[in-house]
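Asker: can't give you the sequence, but here's the structure:
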């Protein structure tokens, strides 16, 4: 049974966690040599008339009949595997058919090679598939400079006063004279690149395979010794920022965006608690493999229960028995979106008992950081106490939790025990009490009430002060962008299997709901909605050079039926001009009618 046996495999553990939500009576294992259905789903099948599946067990039957398709599959191949042919096997079958068919003698002296196919449009458009040609030859530069009005204006100025000018016009080309090094008076001639060729040049020096999609500084240093144009560094930066592959694959070396949003401290104990699982650990003789941890956000009081699994049923039972029946019903429970917390059973339990269950943002454990920090604290302590077999950790769980609850917390400056019970804890090492004084109930109640009010007030002040210190340090030099609805962004991809996978989403995401720092995005293609934190969002940059090319204010077309041209406005001014034209005609008609 995979639920009870010890398996040192994280993948099997994740599968068992997912399967615990279902009532599975039996799992049947099929050996790899007989489990042909797994390969069938990923292979291209050859149609066969006979039935090759066992409907009861999904195992291939023995099939001795002749296949009805051309080209028989060898008998040594299993029946189902024979119906599945890979590309390499298909080539072998095709070669066998060609050899068995009638051969035609070939005169090797008259062999003609097929013509080389021209590059397709897709190859021409994809700069990553081919190495770019020399698109910036001198003739094209002269033609494009002749079309550029700014360059023509500069040429006219150079022709008037060539001595004092920082430009030089030679052999039909305009050059920019630049001092390349400080302290050196020698000027270098750089080609003045026309605006129509800037985008093509940046594609060659950045997106080409020989350019390697490197950053702004490398690209700028390659270009600056050969070409020049106004605001060159700025246009290079904008172009590289708008490169989609760079946005999907590059890793940001700066701090992740989004400033710290501290959770305000509650008014008292057990109003807000955090809940999370820790594990899996090595199975103990009692059958325990996980620890369910619960932490109070005000007192920092911790409750931990060793459990055999992390199913929804086990979670509900442990929460009810170990926490609610001992400390009462909390106002709010905060947890992650794991299947053991986010399920129908836990939702029904929250409605039945009467508490609010909120969930942290996906892939953002900082939302429930207090319980995550406790998990990182108590695991090393248990590891120091367990035996050599590492299978009796549950025997030390409660003592370690007791030691944590009776120690002074660095944030509140009080122990969780003192904030909960209003007194200092008595430890076994304190020894026997020499004298004991009985007090009146009213005196004890009044003193406890004053003491609890005093230490709770100090604890709240300490929590707020510490949160302010953490926030100041966390927010230092950290960007905090804000996005609005309909903004197009990229979302970080988690759980990547391979190194060469894109780090951010392949398709753009559209923000449909904004509640900074949490946003709800929708995929443009699949229309799937996801809630993400601003840490996992990257804006999509669009180059201004591409926008200038695509922008068209209006277009004049000649209608075949009339001699007057009709103007089609492609922007928002079209309706405005049409409405003005209609209003003028109406006013003109009214004036004629009045006369």
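Answerer: In hand now; what should we look at? All figures in this text were calculated on a predicted structure; none of them were measured in a lab. Numbers count the residues shown, from 1 in each chain.

Asker: can we go C-alpha only for contacts and neighbour counts from here?
Answerer: Will do.

Asker: Report how many residues lie close to residue 540.
Answerer: 18 (other CA atoms under 10 Å).

Asker: Please name the residues that touch it.
Answerer: For residue 540, the contact set (CA atoms under 8 Å, 6 or more residues apart in numbering) comprises 242, 244, 247, 488, 489, 490.

Asker: and the fourth one, how far is that from residue 461?
Answerer: I take that to be residue 488. Look at residue 488 and residue 461: by CA to CA, to the nearest Å, they are 42 Å apart.

Asker: before we move on, what about the last one?
Answerer: Distance check for residue 490 against residue 461: by CA to CA, it reads 40 Å.

Asker: Could you check which of those two is surrounded by more residues?
Answerer: Per other CA under 10 Å, whichever of residue 490 and residue 461 has more neighbours is residue 490, with 23 against 15.

Asker: where does the more buried one fall, helix, sheet strand or coil?
Answerer: Taking DSSP: H, G, I helix; E, B strand; the rest coil as the rule, one finds residue 490 in the strand state.

Asker: Could you verify my assumption that it touches residue 537?
Answerer: Yes - counting by CA atoms under 8 Å, residue 490 does reach residue 537; the two are 5.8 Å apart.

Asker: rewinding a little: mind giving me the ChimeraX select for the contacts of residue 540, buried ones only?
Answerer: To isolate the buried ones among the contacts of residue 540 in ChimeraX, judged by 16 or more other CA atoms under 10 Å, type:
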select :242,247,488,489,490
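
Asker: A further structure is provided below for comparison with the first:
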């Protein structure tokens, strides 16, 4: 067994002994039986098509079934073919073909789908899809170079209960430089209301990021916590001092795990998708449409909360330009009288409390649905990544330990 330390990620590669493999994967026994049956069936088909003879001891029903099955095959130059694909006699021959189509230099260690497509268009054998899947997953080189096949953990949703409890920040770019020299977009998303702030940046220095964080604070007040990745534009002495001075808790995502800040990643995606549809052919005027894009994101009902971020922040829905009368004189605007402000404020507070309560309930329901959907997706994966005592494992060597060896496999260990 290889040593385990805090810098290693472990995942099951394959069982160290045949006994372990059979205990971990009961289908191994069935595979061995299937291989024997495969050789036998090929011989039966060959004898029937070449000589018209049946295996000794076959009754009338067995002969009929074999003849029906043989109708799919043709005999050509001593080889069996089914719909133009050569039928492979034994698992040993099939494994040799797999080595050529996957493990050799011309195979290129392609994934399951590409390897299976290339082979199934040329060859046929009983259970070939299952075999190819297993052989690719068992490939030593692919395991060391590919993404670690770790068992997925239950989905952990971030819990928030009020506006500005948690704000996630992220950076988009570099983008095509605009006329004014902007190349980046700093985004900030409130995890409760889903309100989005975004600023065009010329550089992504700590000073410029810190200046725009201050702009957010001036408009909305201090958030309780700020979440970001480990980029040096976010994690630095300047911004750390700013947060400490304002009693703002700082959280950062784990390395190689940006999913923690998934809401801001989604925000960045939404902004980019909107800008792509608005910019000119040179893509150098995206900054002109950034504010309008933010208005769209803020004023539309959010699928998780079932309310618009605008309502959550202002206690009313946004008024679109088309809703405003063109020639409305100022004298027609109705303003509350001074004596009604207290009642107006009481009603607004009660209304916002109801909205806040419904939003919290909607977020909770949405997170429950996400957990259930996620659990279904990973259930099958987890069944295939269970490890057992005595199994060999690979360990992941982090980039800082690999230095400049960029084509070195990420996973290490002997198989």
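Answerer: Happy to help now that I have it. Bear in mind that the values here come from a model prediction, so they are computed numbers and not experimental data.

Asker: How many residues are close by the closest residue to residue 84 of the first structure other than its chain neighbours?
Answerer: Spatial nearest neighbour of residue 84 of the first structure, excluding adjacent residues (CA to CA, 6 or more residues apart in numbering): residue 45 at 4.7 Å. Other residues near residue 45 of the first structure come to 15 when the count uses other CA under 10 Å.

Asker: Three-state assignment for the residue mapped onto residue 167 of the second structure from the first structure, please.
Answerer: Taking TM-score structural alignment, residue 167 of the second structure has residue 273 as its aligned residue in the first structure. Secondary structure, three-state DSSP: residue 273 of the first structure is strand.

Asker: can you point me to the longest helix in the first structure?
Answerer: The longest helix of the first structure (DSSP state H) is helix 441-474.

Asker: Return the distance of it from the chain's centre.
Answerer: The chain centre lies 40 Å from the centre of helix 441-474 of the first structure; the measure is CA atoms, centre = their mean, to the nearest Å.

Asker: average distance between it and the second structure?
Answerer: By mean CA distance after the TM-score superposition for the first structure, the fitted helix 441-474 of the first structure averages 1.4 Å away from its aligned residues in the second structure.

Asker: So which elements touch that helix?
Answerer: helix 416-421 (3 or more CA pairs under 8 Å, 6 or more residues apart in numbering; DSSP states H and E).

Asker: my guess is residue 271 of the second structure meets residue 293, correct?
Answerer: Yes - counting by CA under 8 Å, residue 271 of the second structure touches residue 293, with 6.8 Å between them.

Asker: still on that earlier bit, give me the neighbour count for the nearest residue to the match of residue 167 of the second structure once chain neighbours are set aside.
Answerer: Excluding the flanking residues, the one nearest residue 273 of the first structure by CA to CA, 6+ apart is residue 296, at 4.4 Å. Around residue 296 of the first structure there are 23 other residues, counting by other CA under 10 Å.

Asker: Please determine how far residue 296 of the first structure is located from residue 567 of the first structure.
Answerer: Distance from residue 296 of the first structure to residue 567 of the first structure, by CA to CA: 70 Å.

Asker: now the helices for the stretch 101-250 of the second structure?
Answerer: Per DSSP state H, counting those that start in this stretch, the stretch 101-250 of the second structure carries helices over the ranges 112-120, 128-138, 140-145, 206-220, 237-245.

Asker: Can you tell me which of the ones you listed is most buried?
Answerer: helix 140-145 (a mean of 18; mean count of other CA atoms under 10 Å).

Asker: so how far does that one sit from its counterpart in the first structure?
Answerer: Helix 140-145 of the second structure sits 3.5 Å off on average (mean CA distance after the TM-score superposition for the first structure).

Asker: Residue 143 of the second structure matches what in the first structure?
Answerer: Match for residue 143 of the second structure (TM-score structural alignment): residue 247.

Asker: and the gap between that match and residue 422 of the first structure?
Answerer: Taking CA to CA, one finds residue 247 of the first structure at 55 Å from residue 422 of the first structure.

Asker: quick one, what contacts the residue nearest the centre of the second structure?
Answerer: Among the residues of the second structure, the one closest to the centroid is residue 259, at 8.0 Å (CA atoms, centre = their mean). Shown in contact with residue 259 of the second structure (CA under 8 Å, 6+ apart): residue 265.

Asker: mind checking which helix or strand residue 295 of the second structure is in?
Answerer: helix 290-299 (DSSP states H and E).

Asker: re earlier: after alignment, which residue of the first structure pairs with the residue nearest to the centre of the second structure?
Answerer: Correspondence of residue 259 of the second structure to the first structure, assessed by TM-score structural alignment: residue 366.

Asker: Now do the same for the closest residue to residue 173 of the first structure other than its chain neighbours: helix, strand or coil?
Answerer: Leaving aside its sequence neighbours, residue 173 of the first structure sits nearest to residue 142 (CA to CA, 6+ apart; 6.0 Å). Of the three states, residue 142 of the first structure takes helix under three-state DSSP.

Asker: Just give the number of residues close to residue 295 of the first structure.
Answerer: Neighbours of residue 295 of the first structure (other CA under 10 Å): 23.

Asker: Spit out the contact partners of it.
Answerer: By CA under 8 Å, 6+ apart, the neighbours of residue 295 of the first structure are 273, 274, 275, 301, 302, 303, 370, 371.
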